[in-house]
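Asker: generate coordinates for the sequence data below:
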Amino acid sequence: MTIDIDTLAKEALELLKELISIPSLSEEEDKTADAIAKWLSGFGVVVQRQYNNIYAFNKHYNKSKPNLLLNSHHDTVKPNSAYTKDPFNPHIENGKLYGLGSNDAGGALCSLLATFVHFYEREDLSHNIIMAATAEEEDAGEKSLSALLPILPKIDVAIVGEPTEMQLAIAEKGLIVYDGKVLGTPSHAAHPNDDSAIYKTAEVLQWFENYEFEKVSEVLGPVKITVTQISAGSQHNVVPAHVDLVIDTRVNDCYTNKEIDEILQKETPCQLIPRSLNKDSSSIAIEHPLVQSGIALGRKTYGSPTLSDQAKLSCQSLKLGPGYSPRSHSADEFIYVDEVIEGVGLYINILEGFFKS
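Answerer: Got it, this is the predicted structure:
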């Protein structure tokens, strides 16, 4: 069954509208999983399912060939209070398709699904293609891509669909979230206290603001540390025993998360407990044929500061998709219709070049 690219792009757009209309908050994606499975089945694709992860292999899968993974997610964050439009009402205004998840990452997901359908029956591919529309990306849940990977064959290279304006994100910063604690001496507010946790916190915050890691990445720039939450105290007349901090640490490709943790545990003037050390930075060599195919089509390379399911992959991976990252998680989220249409064509053309390399 041969379907022209323009028709596939239109079908992708219709699927995106359908997905927007179905609430799919993380861990509540069963209905969008149903819709994706039905859409793929309509093109004759043999669909498999694990939890709310929908996946499929190209028709002429060959165990002797390396495996290319196409992955994006169909869960969303909760709509924020600043929305002025119904987040679940997909509608087009001035070329913009509005709706929760349209930009992050529905446009990329539906474009990848259309791309997979385009190549599904091809027998001349250098790689097998595995399509994975996965759940629980936004909250890094246990039934996300991380649950699916152990039952898939070894992945040799991957495209992770996220909004990059169809530019080539060849590296992505890793993430460590720390729970910090500044300790002091509790006391009655009426009495002297030269060991106040609150006053000591001012120095700790200044330390985080000024601290710089030695290694700066050519692609991802410096490691970035940001204190994002602070809390302390229970009543007006009590100096608390400690101040709690949350520290967001974005790690470049010059360090592993373990190395960053070892440095901070030695240097930081407060207690630190990492929530996880398994979200390392990701990258793909600029010389990789997948990247070179995109460059040949006029696409530019850059380093992405945001985290995605790339962090769960141990292979080289490229983040690539229609849409604009700053729109993600914003009020009245949207994606341009033309971005979706263009995304399908560019994905297909990049893979065509890759398979011929």
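Asker: going forward, measure contacts between C-alpha atoms and count neighbours the same way
Answerer: OK.
Asker: ok, now how distant is Lys10 from Pro192?
Answerer: 71 Å (CA to CA, to the nearest Å).
Asker: His60 contacts Leu125, doesn't it?
Answerer: No. Look at His60 against Leu125 with CA atoms under 8 Å: they stay out of range, at 9.1 Å.
Asker: re earlier: which one of Lys10 and Pro192 has more residues nearby?
Answerer: Neighbour tally, Lys10 and Pro192, criterion other CA atoms under 10 Å: the higher count belongs to Lys10, 17 against 9.
Asker: does Ile225 belong to a helix, a strand or coil?
Answerer: Three-state assignment for Ile225 (DSSP: H, G, I helix; E, B strand; the rest coil): strand.
Asker: that one against Ile260, yeah?
Answerer: No. The criterion here is CA under 8 Å, and Ile225 misses it with Ile260 at 10.8 Å.
Asker: what's whichever strand or helix holds Leu40 packed up against?
Answerer: Leu40 is part of helix 30-41, with elements assigned from DSSP states H and E. With contacts defined as 3 or more CA pairs under 8 Å, 6 or more residues apart in numbering; DSSP states H and E, the packing partners of helix 30-41 are helix 5-20, strand 53-57.
Asker: for this structure, what's the longest helix?
Answerer: helix 337-356 (DSSP state H).
Asker: winner for burial among the helices and strands packed on helix 30-41?
Answerer: Of the helices and strands packed on helix 30-41, the one with the most neighbours on average (mean count of other CA atoms under 10 Å) is strand 53-57, at a mean of 22.
Asker: give me the distance from the helix or strand following that strand to the chain's centre.
Answerer: Sequence-wise, the next helix or strand downstream of strand 53-57 (DSSP H and E) is strand 67-73. Relative to the centre of its chain, strand 67-73 is centred 13 Å away, using CA atoms, centre = their mean, to the nearest Å.
Asker: ok, and what's touching strand 67-73?
Answerer: Strand 67-73 has contacts (CA atoms under 8 Å, 6 or more residues apart in numbering) with 105-106, 108-109, 112, 116, 127-137, 153-162, 309.
Asker: 6 Å - rerun?
Answerer: By CA atoms under 6 Å, 6 or more residues apart in numbering, the residues outside strand 67-73 that reach it are 109, 127-135, 155-161.
Asker: and if you look at stretch 117-128?
Answerer: With contact meaning CA under 6 Å, 6+ apart, stretch 117-128 is reached by 58-61, 65-68, 355.
Asker: please give me the structure for this one as well, since I'd like to look at both together:
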Amino acid sequence: MSIHPYIEQAIELLKAMISIPSFSRQEGDVAAMFEDFLKSTGINYYQRKGNNIWIRSKNFSDQLPVVLLNSHIDTVRPSSNWSKDPFSPYEEDGKIFGLGSNDAGASVVALLTVFRLLEEMQQPFNLIYSATAEEEISGDEGVASILEEIGPIDLGIVGEPTQMQMAVAEKGLMVIDGIVKGVSGHAARKEGVNAIYKALPIIEWFKNYRFPLVSDLLGPVKMTVTGIEAGTQHNVIPDECRFMVDVRVNEHYQNKELFHLISQNVNCELKARSFRLNSSFIPTDHPLVKRGETLGLRKFGSPTTSDQARMPFTTIKIGPGDSARSHTADEFICVQEIIEGVNTYYNLLKDLYIYPV
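Answerer: Predicted structure coming up:
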């Protein structure tokens, strides 16, 4: 069965990406290769900042809404359990094996293919494509570093492996560090104030408290104490107990708001490491979601974070591949998944009116 030449080129591009290590903050070589590929296809009107590359469609109009197609070129480091060379793309039985093939190389090349196809015809929206860095570490030199230069965005499509189903909501992440103060003393005498004992009811609160707003898609806010540290030696009452909390936030709360609510309930020193990874949500009556439903796509809420968390505009997460394969040994993507991904993206976007014009 013949496939479109753009898809054939996309598959070769994916293999080239796999062959170049591109760990977070070390994406320079793969970004340079990506530039060479764009030039070879006649796309010499791209822009680059750091290890991020973006392209505005040639028929860009200030009178139309803007759709951003985004995915990431960085990968995690391979585990020691790979049975194949993670940097040697290996194709067998319709599968392409290699680090980053599923997360998120397939989305990178599928979205670029759709950009190229849709750019050839007038659409009721502008298109911008971006292949960006540092997604795996939520870094500041990734997509967040180019949004101001890209300009206003009306809709973002974030390519991540979702089996081409629609993640219409995504949990945010906030990590909180807490410190409970006590008074040191000798453990053999009734001296001091044990910071561990003072911390117990606070930790119990994080375990049991339930915020009132529960998401139909993402469920409740989930707080988990994931670390605790106290004490220096067996005969000294600890005067300090430190703990950390992993907070997964549904779309009903913003991180700063939630931190304020937690602080009102907890009597100790708290500090959020960052407020930047907020939850994401697209209204279920959005034209893109409605179009997806007519195509038979399923809506779901995603528990994992992505570059959506860095985008202060309406976004949806959808892409070829399976999230269960991400960060695993012998990661792979099926060629058919790439083909179906391109077709689904195309059918979602072609002639889509984001809002009346």
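Asker: now the TM-score, please.
Answerer: Scored against TM-score structural alignment, normalised by the length of the first structure, the superposed chains reach a TM-score of 0.91; 353 aligned residues with a CA RMSD of 2.2 Å.
Asker: more neighbours, His60 and Leu125 of the first structure?
Answerer: Taking neighbours as other CA under 10 Å, His60 of the first structure and Leu125 compare with Leu125 leading, 20 against 14.
Asker: now check the second structure for the residue matching the more buried one.
Answerer: Matched to the second structure by TM-score structural alignment, Leu125 of the first structure sits across from Gln123.
Asker: again with Asp332 of the first structure
Answerer: By TM-score structural alignment, Asp332 of the first structure lines up with Asp330.
Asker: tell me which residues touch its match, please.
Answerer: By CA under 6 Å, 6+ apart, the residues touching Asp330 of the second structure are Trp82.
Asker: ok but it is inside a helix, no?
Answerer: No. Counting by three-state DSSP, Asp330 of the second structure is not found in a helix; it is coil.
Asker: so how far is Ala31 of the second structure from it?
Answerer: Distance of Asp330 of the second structure to Ala31 of the second structure, given as CA to CA: 23 Å.
Asker: which stretches in the stretch 251-357 of the second structure count as strands?
Answerer: In the stretch 251-357 of the second structure, the strands defined using DSSP state E, counting those that start in this stretch lie at 269-272, 280-281, 299-302, 315-317, 332-334.
Asker: among the ones you listed, which comes closest to Asn235 of the second structure?
Answerer: Proximity to Asn235 of the second structure (CA to CA) singles out strand 269-272 among the strands of the stretch 251-357 of the second structure, at 25.6 Å.
Asker: hmm, who's touching that closest one?
Answerer: 175-179.
Asker: can you rerun that using 8 Å?
Answerer: Applying CA under 8 Å, 6+ apart, the contact partners of strand 269-272 of the second structure are 174-180, 259, 263.
Asker: which bit of the first structure covers that strand?
Answerer: So strand 269-272 of the second structure sits over residues 271-274 in the first structure, by TM-score structural alignment.
Asker: average offset between that stretch and the second structure?
Answerer: Superposed on the second structure, stretch 271-274 of the first structure shows a mean distance of 1.3 Å to its aligned residues (mean CA distance after the TM-score superposition for the first structure).
Asker: alignment lookup: Val223 of the first structure to the second structure.
Answerer: Val223 of the first structure maps onto Val221 in the second structure when the alignment is built from TM-score structural alignment.
Asker: can you get me a residue count around the nearest residue to its match once chain neighbours are set aside?
Answerer: The spatially closest residue to Val221 of the second structure, leaving aside those adjacent along the chain, is Val249, at 5.0 Å (CA to CA, 6 or more residues apart in numbering). Counted with other CA under 10 Å, residues neighbouring Val249 of the second structure total 27.
Asker: so which of the helices and strands packed on helix 30-41 of the first structure is nearest Gln235 of the first structure?
Answerer: If you check each of these against Gln235 of the first structure by CA to CA, helix 5-20 wins as the nearest, at 44.9 Å.
Asker: average offset between the closest one and the second structure?
Answerer: With mean CA distance after the TM-score superposition for the first structure, helix 5-20 of the first structure departs from the second structure by a mean of 2.1 Å once superposed.
Asker: could you check the angle helix 30-41 makes with that helix?
Answerer: On the basis of axes from the mean of the first three to the mean of the last three CA atoms, to 10 degrees, helix 5-20 of the first structure is oriented at 160 degrees to helix 30-41.
Asker: which secondary structure elements does helix 5-20 of the first structure contact?
Answerer: helix 30-41, helix 107-119, helix 337-356.
Asker: just name the most buried of those helices.
Answerer: Burial of these is given as mean neighbour count (mean count of other CA under 10 Å); helix 107-119 ranks first at a mean of 27.
Asker: look up how far Leu109 of the first structure lies from the aligned partner of Leu13 of the second structure in the first structure.
Answerer: Under the alignment (TM-score structural alignment), Leu13 of the second structure pairs with Leu15 of the first structure. As judged by CA to CA, Leu15 of the first structure and Leu109 of the first structure stand 10 Å apart.
Asker: swap in Asn103 of the first structure?
Answerer: 10 Å.
Asker: next: Gly99 of the first structure.
Answerer: According to CA to CA, Gly99 of the first structure stands 15 Å off from Leu109 of the first structure.
Asker: and the helices in the stretch 101-250 of the first structure?
Answerer: Secondary structure of the stretch 101-250 of the first structure (DSSP state H, counting those that start in this stretch): helices at 107-119, 145-148, 197-210.
Asker: what about the closest residue in space to Asp280 of the first structure that isn't next to it in sequence, neighbour count?
Answerer: Once flanking residues are discounted, Asp280 of the first structure sits nearest to Gly174: 4.3 Å by CA to CA, 6+ apart. Gly174 of the first structure is flanked by 27 other residues according to other CA under 10 Å.
Asker: same deal with the one 5 residues further on?
Answerer: Other residues lying near Asp179 of the first structure total 18 when counted by other CA under 10 Å.
Asker: next: the one 4 residues further on.
Answerer: Neighbours of Leu183 of the first structure under the rule other CA under 10 Å: 19.
Asker: likewise for Ile43 of the second structure?
Answerer: Per other CA under 10 Å, the neighbour tally for Ile43 of the second structure reads 15.
Asker: now His73 of the first structure
Answerer: Residues near His73 of the first structure, counting by other CA under 10 Å, number 29.
Asker: of the helices of the stretch 101-250 of the first structure, give the one that comes closest to Ile54 of the first structure.
Answerer: Nearest of these (CA to CA): helix 145-148, 9.4 Å.
Asker: quick check: buried residues in the closest one?
Answerer: Of the residues in helix 145-148 of the first structure, 145-148 count as buried by neighbour count, 16 or more other CA atoms under 10 Å.
Asker: likewise stretch 265-282 of the first structure?
Answerer: Across stretch 265-282 of the first structure, burial judged by 16+ other CA under 10 Å covers 269-270, 272, 277, 279-282.
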